[in-house]
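>>> Sharing a model prediction with you, sequence too.
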Amino acid sequence: MTTNFTLPRPLRRSGSLPSSRTVRIVVLGQGAVGKTAMTVRFITKRFIGEYDPTLETIYRHEATVSGDVVHFEILDTAGQEEDALLIEEKIKWGDGFLIVYSVTDRCSFDEVMRLCFLVNHIHSGSRKGSSDPPPTVIVANKKDLQYDRMVTTEDGESLSKGLKLPFFEISARDSWEETATVFHTLYGEMMKQLTSSPTSFRKRTVSKLMEKIPKINSNSTLGSTGRSFSFGSFRDFLSD
C-alpha cells in the first residue's frame, strides 16, 4: 500500500471548538531515529543533519491547520534509557503522541510496541472520563536510505493495523510536506477525540521536571534574529 501525503481535509467545525488551541505533542522513539530532525523540519521547513542527540527540548510553534490557529508545544525527547518516573511525567504531559522509528534500525521498530503500551497504560489512569487511548501516530523515518533499510513498509503497515493507529513512512530529509502531514494528522486525531470526549483534554498541571526542560519559541526566535536551527547555533536558542 502506498501512503499519499496530502494534507488532511478541513475538519467540520463544531460550535464547541475554538479557532485557537494549544496542544501538547510528545515525540517518542529510540535515539538517532530522527525525532529532532523531524520536529525542526516541521517548524522551520529546514532539514538539519547534525545535532546533539542528548538534547531534550520543548518547541513552541504556531501554525494554521484546517483553518484553526494551533499553538503546538512539542516535546522532543532524547530517546535514551531513563527511569520509569521520568518517562511517566513526560507521557502525562502530552495530549498526543508521535512514536518514531527508523527504517534502517530494526531495534527502533521493535521498541514501538513497548512505547505504545506505555502511553496507553499511563494515560488510562490520568485521562478521567475517557476510555479511549490517547491520539497516537506511528512514524517510520529515513525512507530515503533505501540501501540501509532493515524494516519494510509492510512491516510498519502490519504493526499499525494491529495497533489500530495511523501510520506514515516519511523522509524528514527529503520532504517537508510528508513531515507536516504527520503533525497535521495527529492534530486531526486529537480534535476528533476532543469532539467525542471533551474531558480528555482538560488542562493539567505541569510537574517540576517538565518545567526544567528548555523551551524554544520558534516563531519569535526565528523572526527576531533571522538565524536558523543548525548544530552550531542550536544551543544558543535554549532558554533557562
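Cool, the structure landed.
>>> switch to C-alpha atoms for all contacts and neighbour counts from now on
Fine.
>>> which SS class is E157?
Secondary structure for E157, judged by DSSP: H, G, I helix; E, B strand; the rest coil, is helix.
>>> residue contacts, it?
Counting by CA atoms under 8 Å, 6 or more residues apart in numbering, E157 touches F167.
>>> ok, now with 10 Å
For E157, the contact set (CA atoms under 10 Å, 6 or more residues apart in numbering) comprises M1, T3, I138, A140, L163, L165, P166, F167, F168, E169.
>>> Of these, just the buried ones, ChimeraX syntax please.
To isolate the buried ones among the contacts of E157 in ChimeraX, judged by 16 or more other CA atoms under 10 Å, type:
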select :138,140,166,167,168,169
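>>> Narrow the contacts of E157 to those in strands?
I138, A140, F167, F168, E169 (DSSP state E).
>>> so how far is T152 from the last one?
E169 sits at a distance of 10 Å from T152 (criterion: CA to CA, to the nearest Å).
>>> shared neighbours of the two, which are they?
Common neighbours of E169 and T152, using CA under 10 Å, 6+ apart, are V103, A140, K143.
>>> If we only consider these, which is nearest to L55?
A140 (21.2 Å; CA to CA).
>>> from memory the closest one sits against S102, does it?
Yes - A140 lies in contact with S102 (CA atoms under 10 Å); the separation is 5.6 Å.
>>> Got another one to weigh against that:
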Amino acid sequence: MSTNRRTLRRSGSLPTSRTVRIVILGQAAVGKTAMAVRFITKRFIGEYDPTLETIYRHEVAINGDVVHFEILDTAGQEEDALLIEEKIRWGDGFLIVYSVTDRCSFDEVMRLCFLVNHIHSGGGSGGGAGRRGGGSSNGHEPPPMLIVANKKDLEYDRMVTAEDGESLSRGLKVPLREISARDSWEETAGAFHALYADVAQQLDASPPSFRRRAVSKLMEKIPRIHSGSALGAAGRSFSFGSFRDFLPE
C-alpha cells in the first residue's frame, strides 16, 4: 500500500499537507531562537532579545509531504505555572534544549520532560482538558519529545559530556541529538525533522477526537512571523533588530 502511495505522488497526485505545532523549551541562552531561525532561514544569528517569545510559521517538504510548522520559541525564564501549561497544551511535539556549556540547563531537562508528560497526561490546573487527552492515565503514549544538546562546537567550554546526555536520554526514554546550531544547518533541521516524524506517527494513530486544536487567548497574543514575510525581497535576516518590525503593535 505504501509503495502505491509513493508511485501516485511521483505521477503528480497532491501531497499530504498537515500543520504541526512544535514547542521549544529550555533555559535562557541555550540557543532556542538560534535553532528556530537556523532551521527556517539556514542562517545563524547569535544574539537575540532573551525575553521575546514568537511563533514562527514555516512550510517545508518532508518525504513528499507539505508540512506547515508552527514553532513556539519560548523565553526560557521563570513564569506563572498556568502560562507554561497553556504553551505545553498547545504543542504537538517538544524540543527540550540544553547547552553542553551550561550544567544548569542540562539539569533542567528532566524537570521539563516530566512537566510535559504530566500536563499531557491530564495533570496541571486544567485537569483532563488537554487537546489530545494523551498520557498514560488515558492509555495513550506521552507526547513526542526530543532532547537537543546544543553548542557542541564549543568543545573547550563543555561542561556536559556526551555520555551525560546519553545517560539522561536512556533514563527518560527520550531520544537525544547533539548539534551545533552555529556550524550546521543539517544537524539543526535534522532535529526538527526527527521530531516531526514522531509527531506525524502519533497523530496518524490518534482518534480524530484527540486532534482538537486548543483555543487559547494567551497563545493568540504571542506574535507570529511567517518565514516568507520576514525574509522579504531583500533577504532580511531574523536578527532581533530586523524582525522586530514585523511584530504587531
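Received it, and whenever you're ready, just let me know what you need. Here the structure is a predicted model, which is why all the values come from computation and not from measurement.
>>> about what we covered before: mutual contacts of A140 and S102 of the first structure, please.
With CA under 10 Å, 6+ apart as the test, A140 of the first structure and S102 both reach V33, G34, S108, F109, V151, E169, I170, S171.
>>> Among those residues, which one sits closest to Q193 of the first structure?
Nearest to Q193 of the first structure among these is E169, at 23.6 Å by CA to CA.
>>> I24 of the second structure contacts Y56, correct?
No - the criterion here is CA under 10 Å, and I24 of the second structure misses it with Y56 at 11.2 Å.
>>> Compare neighbour counts for these two and give me the winner.
I24 (26 against 21; other CA atoms under 10 Å).
>>> So which residues of the first structure form strands?
Using DSSP E, strands in the first structure cover 20-28, 57-65, 68-76, 96-102, 136-141, 167-169, 215-217.
>>> mind putting these in a markdown table, distance to R204 of the first structure included?
A markdown table is the format used below for the strands of the first structure (distance: least, CA to CA, whole Å):
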| stretch | distance to R204 of the first structure |
| --- | --- |
| strand 20-28 | 11 |
| strand 57-65 | 16 |
| strand 68-76 | 14 |
| strand 96-102 | 14 |
| strand 136-141 | 19 |
| strand 167-169 | 28 |
| strand 215-217 | 18 |
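>>> Of these, give the one that comes closest to F229 of the first structure.
strand 215-217 (10.7 Å).
>>> Could you find the counterpart of L82 of the second structure in the first structure?
Structural correspondence for L82 of the second structure with respect to the first structure (TM-score structural alignment): L85.
>>> Could you report the neighbour count for its match?
Neighbour tally, L85 of the first structure, other CA under 10 Å: 10.
>>> Check V20 of the second structure too.
V20 of the second structure: 18 neighbours (other CA under 10 Å).
>>> Show the contacting residues for it.
Contacts of V20 of the second structure (CA under 10 Å, 6+ apart): 57, 67-71, 91-93, 196, 199-200, 203.
>>> again with R38 of the second structure
R38 of the second structure neighbours (CA under 10 Å, 6+ apart): K32, F44, I45, A181, R182, D183, S184, W185, E186, T188, A189, F238.
>>> what does R244 of the second structure give?
Counted by CA under 10 Å, 6+ apart, R244 of the second structure has contacts L52, I225, A230, F238.
>>> Most neighbours of all those, which one?
In those, the most neighbours by other CA under 10 Å go to F238, 23 neighbours.
>>> tell me, the longest helix along the first structure lands on which residues of the second structure?
Under DSSP state H, the helix in the first structure containing the largest number of residues is helix 176-196. Here helix 176-196 of the first structure aligns to the second structure at residues 185-205, judged by TM-score structural alignment.
>>> with the first structure superposed, average distance for the matching stretch?
Average distance, stretch 185-205 of the second structure versus aligned residues of the first structure after superposition (mean CA distance after the TM-score superposition for the first structure): 0.7 Å.
>>> For that stretch, buried residues please.
Quick answer for stretch 185-205 of the second structure (16+ other CA under 10 Å): 185, 187-189, 191-193, 195-196, 198-200, 202-203.
>>> so which of the residues you listed comes closest to I62 of the second structure?
Using CA to CA, these come closest to I62 of the second structure at H193, 7.6 Å.
>>> Contact partners for that closest one?
F39, V60, I62, N63, E187, V199.
>>> again, but for D144 of the first structure
V103, T104, I170, S171, A172, R173, D174, S175.
>>> so the fifth one makes contact with L145?
No - the pair formed by A172 of the first structure and L145 falls short of the contact definition of CA under 10 Å, at 11.3 Å.
>>> quick one, which of the two is more surrounded?
A172 (29 against 13).
>>> And for the more buried one, nearest residue in space, chain neighbours not counted?
Spatial nearest neighbour of A172 of the first structure, chain neighbours left out: M38 (5.3 Å); criterion: CA to CA, 6 or more residues apart in numbering.
>>> What number of neighbouring residues does the one you found come out with?
Neighbours of M38 of the first structure under the rule other CA under 10 Å: 30.
>>> What's the match for it in the second structure?
Under TM-score structural alignment, M38 of the first structure pairs with M35 in the second structure.
>>> do the same with Q146 of the first structure
Match for Q146 of the first structure (TM-score structural alignment): E155.
>>> tell me the contacts of that match?
Going by CA under 10 Å, 6+ apart, E155 of the second structure touches V100, T101, T161.
>>> Can you tell me which of the residues you listed is nearest N138 of the second structure?
Using CA to CA, these come closest to N138 of the second structure at V100, 35.5 Å.
>>> how far away is that closest one from D183 of the second structure?
15 Å.
>>> Looking at these two, which has the bigger crowd around it?
Between V100 of the second structure and D183, V100 has the larger neighbour count (other CA under 10 Å), namely 28 against 15.
>>> Excluding residues flanking it in the chain, which one is nearest the counterpart of the more buried one in the first structure?
Alignment note (TM-score structural alignment): V100 of the second structure maps to V103 of the first structure. By the measure of CA to CA, 6+ apart, the closest residue to V103 of the first structure outside its immediate chain neighbours is V151, 4.8 Å from it.
>>> shouldn't the one you found be in contact with T104?
Yes - the pair V151 of the first structure / T104 is scored as a contact, 6.5 Å apart, by CA under 10 Å.
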